[in-house]
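>>> Quick one, what's the 3D model for this:
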Amino acid sequence: MTGFKMKKTVNTVWYLNLAVADFIFVAFLPFSATNLALDFHWPFGKFMCKLNSMIIILNMFASVYILVLISVDRCVSVVWPVWVQNNQNVRKALFVSLGVWGVALIIGFIYFIIMDTEQACENENKTLCLKSYSISDDYNPESPNILRQFHRPPIVIARFLVLFAVPFTIIVPCNAVLIISEENTHWPAS
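Model prediction:
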């Protein structure tokens, strides 16, 4: 509906991008559900392990930052309505959306590179889809475990900052401004 039936506005650009991000996530959800149902056995091969992980991260980043765009747009529209009317247009919104998708693809591609499949145990017929920090297949099995130990905290901290802390510190003040402006609006008594 948003993409084809509605008039193109800045808001429809934001909501269409949010819908596309969610649709992509839902399209790949059966792979994650199957992985979970099979007790984390990954039957889909290395490429799908990489692609599914990339799509999950791409969706998280794109969805969160499109929600940030929506919050900022609403806030700016309330605080500076004349500026918005003179400077905001669909073309600029499309470029900003493409920027969000571009950054999301770059971050997702990092996961495409580091994800790999690995046998759980020699005597168990179970393949896992997990982060691999080895450079090649010819490595000491202890080496990736040591690298995982040192790389996990920075990755968790970076994801926390990029996917929660930064968006949270933008969305909350924007919505606070909207709430305050709503409370300060005096409607005539009917």
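
>>> Please make it C-alpha for all contacts and neighbour counts, starting now.
Will do.

>>> As a check, name the ranges of all helices in the protein.
10-37, 45-79, 81-87, 90-114, 142-160, 166-184 (DSSP state H).

>>> and the second one, how far out from the chain's middle?
The chain centre lies 3 Å from the centre of helix 45-79; the measure is CA atoms, centre = their mean, to the nearest Å.

>>> Could you also give me the structure for this next sequence, so I can compare it with the first?
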Amino acid sequence: METSQNRTLKGPLYCPLLEQMREDNLNNNNTQVNLVVVCIHGIFSSLGILENALIIWVLGFRLRQRTVASIWMLNLAMSDFLATLTLPLFTFYFYSSHSWELGYPLCIVQTSIFFFNMFVSAFLLAAISLDRLLLVSKPVWSKNHRSVARAWKLCALGWGWAALNTLPYSIFRSVIEKADSRKLCYHHFALYLSSEDSLEMDCNVRQGATAISKFLLAFFFPLVVIAGSYIKIALSLRNRHRRRNLFSQSFTKMVTSVIAAFVLCWAPYHIFCILEMAAQYNKKIFKLVQVGLPVSATFAFLNPVLNPVLYVFSCPHFCVRIRQSLGAVFDGLVEEDVSFALPGSPKTSKSSSYQSPGAELPLPLLSKGRRDSQTDQTGQ
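Coordinates of the predicted model:
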């Protein structure tokens, strides 16, 4: 009987979990089901690319005046656009009966962008939440320090931080051939600096470190920051009895929707990644992960497709504005109406020459037609 150690002498070392995946044959022979999945995935791929490209065009090239809110949205859209560009690769993977036939370079590209988008999205959503909190808790500081230039610098920091965290997932990614000749684009934690003696420990440490770190850094900690920020905001508004007109209601609605979509799309993926650490020791968990992890990854891929829809439909008077111009849809969404006064001072109006702390001018309509005067009167 050939042992796993004897097998490793004839070829490269594989982690125990990866060895099980190589030998396992999932039944993906239902042609009709696979065809439906491929078609649906292809449609969402095309929509995601078009949606995010349109948002980047509007926010990046059509707006004549930027706000901090528009910078947050633009960077989210750019990250989502990169992620949706890799969706056709995943569609082809389904089309090829769950076999990666696109080669090692595209395997690295797809993996890197997937994790990069995960970290960038988490960072930006946490930054947006802290930005909202600062507007409430430190209005004077926000008035003096909050700017588009600083928002760009913070976004650049987030992109650099995401790239750094993506490196381990790119380094330990490889294309592995299975026993049934299909190919996996998957983590190969024994790829570097591993020996037969240290194989199991190396695999457990590396898999555990990557799974837990991405759960903490790209999900749990950002979620704590997001939840804590909005709880603090709610308490502050209740104490001041000034709930209305603190922010643009449309932007607050959009942020809430995007955060909810982020949690719903990414939570299953992180849960299955944690379960995967125990899969090599339990057959039932292994089978569950084998089926559930690809499905949860598909849900995660849906996040950058859903975000543009949430951006657009969070805009007040959507149907009216879409008839005016594409830019008009985002005019009421990224403007920042934070017309509140400092404690003890009277509230100011939009017509006043005084601009409230942290407030920014509304974004102008892009169309050459007239601006709907009723839009400004609603404060949206």
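
>>> circling back: could you export the helices of the first structure as TSV, including distance to residue 124 of the first structure?
TSV is the format used below for the helices of the first structure (distance: least, CA to CA, whole Å):
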stretch	distance to residue 124 of the first structure
helix 10-37	16
helix 45-79	17
helix 81-87	61
helix 90-114	24
helix 142-160	19
helix 166-184	42
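
>>> From residue 126 of the first structure, how far out is residue 173 of the first structure?
Separation of residue 173 of the first structure from residue 126 of the first structure (CA to CA, to the nearest Å) stands at 47 Å.

>>> In this structure residue 116 of the second structure contacts residue 166, no?
Yes. Using CA atoms under 8 Å, residue 116 of the second structure is in contact with residue 166, at 5.7 Å.

>>> neighbour count winner among those two?
A count of neighbours by other CA atoms under 10 Å puts residue 116 above the other of residue 116 of the second structure and residue 166, at 26 against 22.

>>> Next one: the corresponding residue of the first structure for the more buried one from residue 86 of the first structure, what distance?
Applying TM-score structural alignment, one finds that residue 116 of the second structure aligns to residue 58 in the first structure. Separation of residue 58 of the first structure from residue 86 of the first structure (CA to CA): 32 Å.

>>> now swap in residue 154 of the first structure and tell me
Residue 154 of the first structure is 43 Å from residue 86 of the first structure, by CA to CA.

>>> for residue 55 of the first structure, same thing?
With CA to CA as the criterion, residue 55 of the first structure and residue 86 of the first structure are 36 Å apart.

>>> Now which residue in the second structure aligns to residue 107 of the first structure?
Under the alignment (TM-score structural alignment), residue 107 of the first structure pairs with residue 165 in the second structure.

>>> Now do the same contact list for that match.
Residues counted as contacts of residue 165 of the second structure (CA atoms under 8 Å, 6 or more residues apart in numbering) are 116, 119.

>>> hang on, the earlier thing: which one of residue 55 and residue 86 of the first structure is surrounded by more residues?
residue 55 (23 against 8).

>>> Quick one: residues contacting residue 87 of the second structure.
Contacts of residue 87 of the second structure by CA under 8 Å, 6+ apart are 42, 45, 301.

>>> try residue 77 of the first structure
residue 84.

>>> do you know how far it is from residue 183 of the first structure?
Taken as CA to CA, the span from residue 77 of the first structure to residue 183 of the first structure is 16 Å.

>>> again, but for residue 47 of the first structure
53 Å.

>>> Settle it for me: which of the two has more neighbours?
Remark: of residue 47 of the first structure and residue 183, residue 47 carries more neighbours, 13 against 9, as counted by other CA under 10 Å.
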